[in-house]
Structures are given as structure tokens and as C-alpha cells.
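Trainee: Pasting the sequence and the predicted coordinates here, then a few questions.
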Amino acid sequence: MESGAKKTIYTAENIYFFRHALLRDAAYQLQLPGDRARLHGLAFEVIDPPEPSPLDAVDLSPVTRHAADASAEELAGHALQAADGGDSGMARERFRGLHRLYLRRAAERMDRGYRHESACVAWQTFAEFVAGSERGEALRRAGMAAHSRGKLKEAEELVSRSVAIHRQEANRRLEGMALGYLAGIYRDTGRVGQAQRAYEEALAIHRDAGDRRSEGRALGSLVGVYWETGRMQEACSVAEQALATLQEFGDRRLEGIALGNLANLYQHMGRIEQAETAFEQALALHHDAGDPRAEGLVMGNLGILCQRTGRSERAECVYERALALHREVGNRRDEGITLVNLGGLFVDLERYEDAERAYRQALAIHRDVGNRRSEGIALCCLAVLCQKTERSEEARSTFDQALIIHREVGDRRSEGVALGNLANHFRDTGRTEEAEHAYALALDIHRKVGDKRFEGAELCDQAVFHLSQRRVKEARDGWRSGAAILQALGDSFELRRKTDEMREACARAGVAPLDGDLA
């Protein structure tokens, strides 16, 4: 044996378990196919509780939770094996129905446990055993699981198939639901025009069907599209319509979601007191409804508000509370996202070691759950931190990693943001031509995806670059254009931050502030 090689130790217990497994498998293989099927049927009856789940539970509505759900994956496997070799046609059909039932129960349990990769596979498997609108809905759920993992291309393909099936089946209600979810994928990948058209088509379907609840949800989804494209009054009006519509049903969870959306809009518009009030109301609704997952999401957004209004101590406490809620329910995806936001707070406070720790924890989570989109965003944040801490080579390589992921998943918006940050890196390291090119690419993407906020911020950053090149007229023109966009959006926090950076750059260049003669 080679020196240093690890020696395997065989205990009596290990030997016993190995022999037992070997004999058990041999005994199973010696059974005739029909006998094996009966054994699986017996195993199913032993595991399934005395009060069985209703056999008609496989429909389009959510399945009621049942004691058997903990064993749903195992039960689905036994039912399939029993169906393959049952004694009679009636028995085989019964076990096929039970296989479908428990396969769906297993998929829903995976969703509840945030096992998105397993859920995506389970829903697609379930779709193979059903037809029509039920198959369409299973594919939508598979797409939702893929989306939660940041697999945007896979999610789009699955949800597009769902829309096509519901359209073919003339199931307008489910077509509208799937179309609305597809619109969200378009928005996440920077195709704001397509997103708006899909949301508006879904909204028309819900109104035509008289489905007020889904109408309220679709209205809420349109809010973000209108805000991103600079249509602030429309965004505010639609957000208030969505809230009023959903309040009709007395569903505290849906009302809380609508209030959270309205609070985010108020925050972006600089209406801070209204935003904070709406966030607190949304938190109370989710708490009363016993929905810690939604409570954690709102808490994370409240943390952003506190951070943007300079209340750093409270922001940290709120982020920590959001993290505790995400961990309580096992929501690792949003735990990772919140850690990135907490890392951003630490960067603002120049607590760079804490920031790096938070970013790396987030990266580990995103990689573990397979959330590629959020992994790319976290890498971009880490790259900016490397730049701030004078690790130029590491910053560049980390930006490159982020860009590879953004392009892989088709996230154009985040690609534009990463290119803008890379342009700042080139600017600060004296790589003039590369900075010029990266700013142009970033602005082109922001304009193509219709993201007004990042277009405004990018123009302000580019103005600082032009100042460093003594191109004062270009700097002033670009600054005014960018500042006007941020002002129109009501984003006072970002405008204030960019103004401070611009004035520092003007002082270094020995020129008057670019906003000096603005009213």
C-alpha cells in the first residue's frame, strides 16, 4: 500500500449491512414481475395512512396538505411499480391514479421546502403523465421552479409551452396566469417592451373572464414596468388600482403583497414617509396571515429603505430580521439575496471585511441552490468591493465572471449594470479607451431594455469620466441629462450620491460643479 493512503476499516456492523443489502436485492430480483408489483402495492398500502387522500385530488387547484406528503416521493415510486404489473386492469388504473397523485404531492412539497431543482424535475415528470390544461399548469409550475433557481432560459421555455397548451385548450384563466408569469421572465431578462405587452394581454384576459383577483395581481405586476420606463404617474395610479382591487377579497396576504409593491414605488419616488407606512402595514398583514416568507421579503425591502435614508443601524437590524425569517422557513434563495443587500450596507459603512463575508456567504448559497442569476449579481457586487479595496486584478476577473453568467442566463439588465461598474473600474485605473467603450455598451443596453434609472445613473458616472479627460462640455451635458432622469424618477438617494461624486471630481479637475447653475 502506498505511503499516506487511507486504510479502509471494515467493522462487523458494516459487513452486516452490506450482506443484508446484497441479500435483500437478490431476493427482490428473484421475484417474478407480477410478484414484484404486488410487493410494491403492499408497500404502498403499508406506508399510506389509514385515512387515504382523495383520489380525485389531482385537479387544477392546489392539493390539500396530507399526512402522507412526507412519504410522497416514495409512495409515487411504489404506485408506479405496482401499476406496471398489477393483477387486473382496474388495479393497474388505480395505481396509475395514485402515482399521479403522489407525484404531484411530492412536487408541491418540494416547492414548499424551496427544493427548486427537484421540484422542477418533479413537475416535468408529472406533466408526462397528464394531458391538456393539467399538463400546461404542471409546466408552468416547473418554469416557476426553474425561475427561482435563476435558470431564466429554461423557465421561459417551460412557461412558453404552458401558455401554448392553455391557448390550445381554450382555458383563458390559466392562459392569463401563465402569460403573466412569462411577462415576469421577460422583465427579469430586460425585455421590458415584451413584458408590458404580455402583462397587458394577461390583464385583458382576466378582465374578459371576470377574474378580479387575477386582474389585481396583473395590475400590480405592471407597476414595475411603468416605473422602470419612467412613467411615474401611470405606475402610481396602477399600484393604487391593484391595491383597491385586491382589498375587495379580504385576502390579507394579497393585500400585503399589493401594499409592499406600492411601498417600493413610493420609495423610488422619494415619498419616504408614505413608503415606510405602507411597508409597516404590509408587514402587519403578513404577520397576521401567518406568512413568514412574505414577511421576510417585505422586511428586506424595508431594510433597503432604511439604508437609502441613512439609518444604517436600523437597516442592519431589519436585514438581520429578514435573514432570520428566511432561515426559519428555509428560503435560501432570498436569504442569499438579502445577504448581498446587507453586504452593500457594510460597503457604505466601509466595513469591508463584513461586506466580503456577506457576499461570499451569498455566493455559496446561490451556487448551492443553483440560482445563477443572483450569483452573477453577487459577483458584480464583490467585484466593486475588490475595486474599492485596491485589488484591481481580482476586480477585473470577478467582473468577467459576472458578465459570463449574465450572458449565459440572458439577464440583459444585470449585464448592463455590470458593464457600467466595469467602466468605472477602467476609469479609476486609467484605462481610458476601455472605459469609453464599456460606458457606451452599458448605456446602449440600459436604453434597449428601457431601464431609465440605470441610464440616468450611468450618464452621471460617464460625466465623471469625461471630467477626468478634461471634456467639460460633454461632462456637463451628460450630467444634466442623467440628473434630469433621476429627478423625474424621484430617486433622490441615487441623485444625492451621484451629486457628491460629481462635486468631488469637479474639485479634483478644478472646475465649477456641473449643477452649479441649475435651478
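Mentor: That came in fine, so what should we check first? Numbers count the residues shown, from 1 in each chain.

Trainee: Only C-alpha atoms from now on, for both contacts and neighbour counts.
Mentor: Fine.

Trainee: show me what contacts residue 182?
Mentor: 156, 159, 160, 195, 198 (CA atoms under 8 Å, 6 or more residues apart in numbering).

Trainee: Looking at the residues you listed, which are in helices?
Mentor: Taking DSSP state H, the ones among the contacts of residue 182 that sit in helices are 156, 159, 160, 195, 198.

Trainee: picking up where we left off before, name the member of the contacts of residue 182 that has the highest neighbour count.
Mentor: residue 159 (29 neighbours; other CA atoms under 10 Å).

Trainee: okay but that residue is in contact with residue 178, surely?
Mentor: Yes. Checked against CA atoms under 8 Å, the pair residue 159 and residue 178 is within contact range at 6.4 Å.

Trainee: if I look at the two, which residues touch both of them?
Mentor: residue 140.

Trainee: that older thread, can you tell me which of the ones in helices among the contacts of residue 182 is nearest residue 305?
Mentor: Taking CA to CA as the measure, residue 305 sits nearest to residue 195 out of those, at 26.3 Å.

Trainee: Alongside the first one, take a look at this:
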Amino acid sequence: MASVEDIYLFRHAVYRDVAYELQLPSERSQLHTAAISIAEQFFTNELHLVAAELATHAHRAQQGASAELLDQLAQTEFKYLLMQLEHEFQRAQWQTVTDIAAHARTCAGYNEAKHGKVCQMQARALENMGRRLEAESTWLEIAEHGKEVNNSEDVVAGLCGAGLCRIVLGRHDEAAEVFASAKAYAGGNTALRAQVLMDMSMLSNNQGDFAEHERLLFEALQLIGDADSKLKTGIRGNIANMYANTNRRPKAIRELVKLLAEFEELGDTRGVATANANLGRQLMLEGDFEQAIGHLERAIELATEIGIQRSVAFALANLAEIKLRTGDLDTGRVSAEQACALADEQGLPLYHAAYTCTLAMSHLLVGHETLANELVENARAEFVSV
């Protein structure tokens, strides 16, 4: 077990300064290798918390390492980069995710078998920052790599991801083409077919064919059965959104209440936070402000706890709307400002534009028409730019 002194040295990266006093190896490569060993002993159950440091130590240890250790250290570097990537992805730190993914792909120990996984996190991060063209390119890269290694799951994920990007970019015919290809690659795989149907439904939704949107979602739900619980939850979440978007809020609320209970039973904090935020919005739109506030505040608490700033911003923006509707204009303005700041900080232009409109309303309600108009124009320009 690592000593307290060892842990102190690891956390403060001062091995080279005290190597001689502690009679530790003085070769830099050996010092970094020793740091990895100490951390792996002490942080056995929390390695994700020090993954970034471990990846750095593994990278630096490769400089001057013996030939027999070089490959092992390169693989160790990639292992901890991947761990850090997954941790930051769960925390919705999108810019950090793209930076780590780009670095991981240049790592000497890069594992091609994990290419699809790394690129999917990178693509989703790019989407969440509004960088749709880059995301589309990354999704297509995933699909091509999947074809090369005969991985139908990556092919379908890549094609569907590109299709969803094209929908947002308004290229509906091109989206339909890649969805058709994805459907062909899915073949008889039930989970993949359900995934394609769920994503295809978004095209119908954006084209205003709400009946087809609903039909595809329920076909996907029936097809999946209990074969893939995570995908099934995703489909049900989309069904709840579909109800909300077609003014069937009571149905949306009932579905969200069920999903919230399931997430709580599973101990899925991220799911609980997201469900609370979405449920809070629907309750607000139904006029049940008291319950809405409770769910939105719970969403903020949980999302802050696990670092999902996107959900914090969403809940704050909805709280701002409630405050504006109930006459608490100062609090509403402050909440809207906080939501805008978080969206800007996280690199989420679409969300920032939406929250800017809420902020504009807060100024309009106190007679600041010129400022409100400026904010609306800024929001419009931001929407168009993405």
C-alpha cells in the first residue's frame, strides 16, 4: 500500500525534486512509472479521478523507457485517456471530450478496436457544441471504419449519427439516403433495426409528419421488446418528447414520471436529473408551477453534483420562465443570465440562443425594449450560424 508521503508526492508531481532524498529512481522514466504504480495502489476504486494524471505519467514514462516497456506504457496511456474520456463525457464536458479524443487518437498505444467508441463520444460532443458539420464528418468516419472491420453496429451508429446531423442542417433528402443505408446494414439485428427506426422518426418529425413520427417510434418500441433496456429507455424518452411536442402534455408527464421512477430505482443519477428537468418543464407548461419548481430544483441539485452543466442550464432557464410568469422578474432575469452563461461556457450555441430569448423577455417585461430587441437579434443570428 502506498504511504501518505508517496501519495503527497504523486498528487503534487514533485518526484524529480525529491528523488535523491527518498532514494527513489532518479531516471525520469522510472519516476513516472513509479507514480503510476503508487496511484494504482491507492486509487484502486477511483482511478477515473486521477486518469488524466496517470495518462500524463504514462506518456512521459515512454521517453527513455526500455524497448520491452515502451509498448506497455503506450497501452497504459491509452487506457487512462479512454477512462478520462468516458468520465468527462458523463460530466458533459464537451470541449474537454473533443480535446481528449483528438489526443487519444494520436496516442502510440491507440487501440483500433476502440475506434468506434472514441469517435462516437467525440461526435456527440461536437453535436452538443453545435459543430454539426464536424460531427457529421466524424459519424461518417465511424461508418467507414465499421465497414472496414465488418462491425455492423458501428456502421449503423455512424450512418444514423450522420443522418441526424443532416436533419438539423436541413438536408433532409441526404438524411433519408443514409437512413436507408443504415436500415440495410441493420439486417435482421433487432436492436439495430429499432435504433434506425427511432432515428428515422426524427426526420418525419422535422418534416412535419407527426403521424409517421409516432408510428416509427412505436414500431421501434414493439420491435425492441426487452432485448435492450438502454435503447428501450431512449425510445420511451423520445415518445415522451413526442407527446410534449404534439400538445399531449398529460401523456408526456405520465411517461416521464414512469421513467423518473425507473432511473431512481436503478440509481442512475444522470437519468434522474434529466427526467426531473424534462418533467419540470412539462409541469410548468401545464401551469403546475409548484411541482415544476420542485423537479427543476432537484434537477439543478443533481446535475450540479455530477457536473452536468447542460442540465443545470436547462433547468435554470425553465425556472426563469416560471419566475417571469409569476411576476418575480428580478429572480427570473438572474436565472436566465445564469443559464446563458453556462450555455456559453459549455460551448452550446443552440441552447445559448434559446436562453437568450428568455433573457430578452425578462428585459422586455421591465420596459427595456431596446435591449430586448438586441438580445433577440443576437439569438436569431446565433441560431442561423449553427
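Mentor: Perfect, thanks for sending it. For clarity, every value in this text was computed on a predicted model and none was experimentally measured.

Trainee: ok, and the contacts of residue 182 of the first structure in the second structure?
Mentor: Counting by both residues aligned by TM-score structural alignment, their matches' CA atoms under 8 Å, those that remain in contact in the second structure are 156, 159, 160, 195, 198.

Trainee: Mind checking which residue lies nearest the centre of the first structure?
Mentor: With distances taken as CA atoms, centre = their mean, residue 148 lies nearest the centre of the first structure, 5.0 Å away.

Trainee: show me what contacts the aligned partner of it in the second structure?
Mentor: Superposed on the second structure with TM-score structural alignment, residue 148 of the first structure falls opposite residue 128. Contacts for residue 128 of the second structure (CA under 8 Å, 6+ apart) come out as 94, 347, 348.

Trainee: Equivalent analysis for residue 355 of the second structure, please.
Mentor: Neighbours of residue 355 of the second structure in contact, by CA under 8 Å, 6+ apart: 317, 336, 339, 340.

Trainee: wait, the first one sits on residue 356?
Mentor: What that stands for is residue 317 of the second structure. No. In this structure, residue 317 of the second structure is not within contact of residue 356 by CA under 8 Å, at 9.3 Å.

Trainee: Tell me which of these two has more neighbours.
Mentor: The neighbour comparison of residue 317 of the second structure against residue 356 (other CA under 10 Å) goes to residue 317, with 30 against 27.

Trainee: Need the counterpart of residue 355 of the first structure in the second structure.
Mentor: Residue 355 of the first structure maps onto residue 332 in the second structure, by TM-score structural alignment.

Trainee: Its match sits in which helix or strand?
Mentor: helix 329-345 (DSSP states H and E).

Trainee: which element follows that helix toward the C-terminus?
Mentor: Next along the chain after helix 329-345 of the second structure, taking DSSP H and E as the criterion, comes helix 349-364.

Trainee: Check which residues of that following helix are buried.
Mentor: By neighbour count on 16 or more other CA atoms under 10 Å, the buried set for helix 349-364 of the second structure is 349-363.

Trainee: Show me what secondary structure element comes after that helix.
Mentor: Helix 349-364 of the second structure is succeeded, C-terminally, by helix 369-385 (DSSP H and E).

Trainee: What is that next one packed up against?
Mentor: helix 349-364 (3 or more CA pairs under 8 Å, 6 or more residues apart in numbering; DSSP states H and E).

Trainee: Just give me the mean distance for the helix it packs on relative to the first structure.
Mentor: By mean CA distance after the TM-score superposition for the first structure, the fitted helix 349-364 of the second structure averages 2.3 Å away from its aligned residues in the first structure.

Trainee: got it, and stretch 138-148 of the second structure?
Mentor: Stretch 138-148 of the second structure sits 3.1 Å off on average (mean CA distance after the TM-score superposition for the first structure).

Trainee: Give me the residues contacting that stretch.
Mentor: 115-116, 119-120, 122-123, 152-159, 161-162.

Trainee: Count the residues that sit near the counterpart of residue 153 of the second structure in the first structure.
Mentor: The alignment partner of residue 153 of the second structure in the first structure, by TM-score structural alignment, is residue 173. Residues near residue 173 of the first structure, counting by other CA under 10 Å, number 20.

Trainee: Can you pull the residues that touch both of residue 317 and residue 356 of the second structure?
Mentor: residue 336.

Trainee: Quick one: map residue 345 of the second structure onto the first structure.
Mentor: Per TM-score structural alignment, residue 345 of the second structure is aligned with residue 368.

Trainee: Contact partners for the closest residue to residue 126 of the second structure other than its chain neighbours?
Mentor: Excluding its sequence neighbours, the residue lying closest to residue 126 of the second structure (CA to CA, 6 or more residues apart in numbering) is residue 135, at 5.3 Å. By CA under 8 Å, 6+ apart, the residues touching residue 135 of the second structure are 122, 123, 124, 126, 127, 162, 165.

Trainee: so how far is residue 162 of the second structure from residue 135 of the second structure?
Mentor: 8 Å (CA to CA, to the nearest Å).

Trainee: now swap in residue 60 of the second structure and tell me
Mentor: The value you get for residue 60 of the second structure to residue 162 of the second structure, if CA to CA is used, is 37 Å.

Trainee: again with residue 55 of the second structure
Mentor: 31 Å.

Trainee: re the thing from before, ok, the match of residue 148 of the first structure to residue 348 of the second structure distance?
Mentor: Taken as CA to CA, the span from residue 128 of the second structure to residue 348 of the second structure is 6 Å.

Trainee: same deal with residue 55 of the second structure?
Mentor: Counting by CA to CA, the gap from residue 55 of the second structure to residue 348 of the second structure is 28 Å.

Trainee: And for residue 233 of the second structure?
Mentor: 25 Å.
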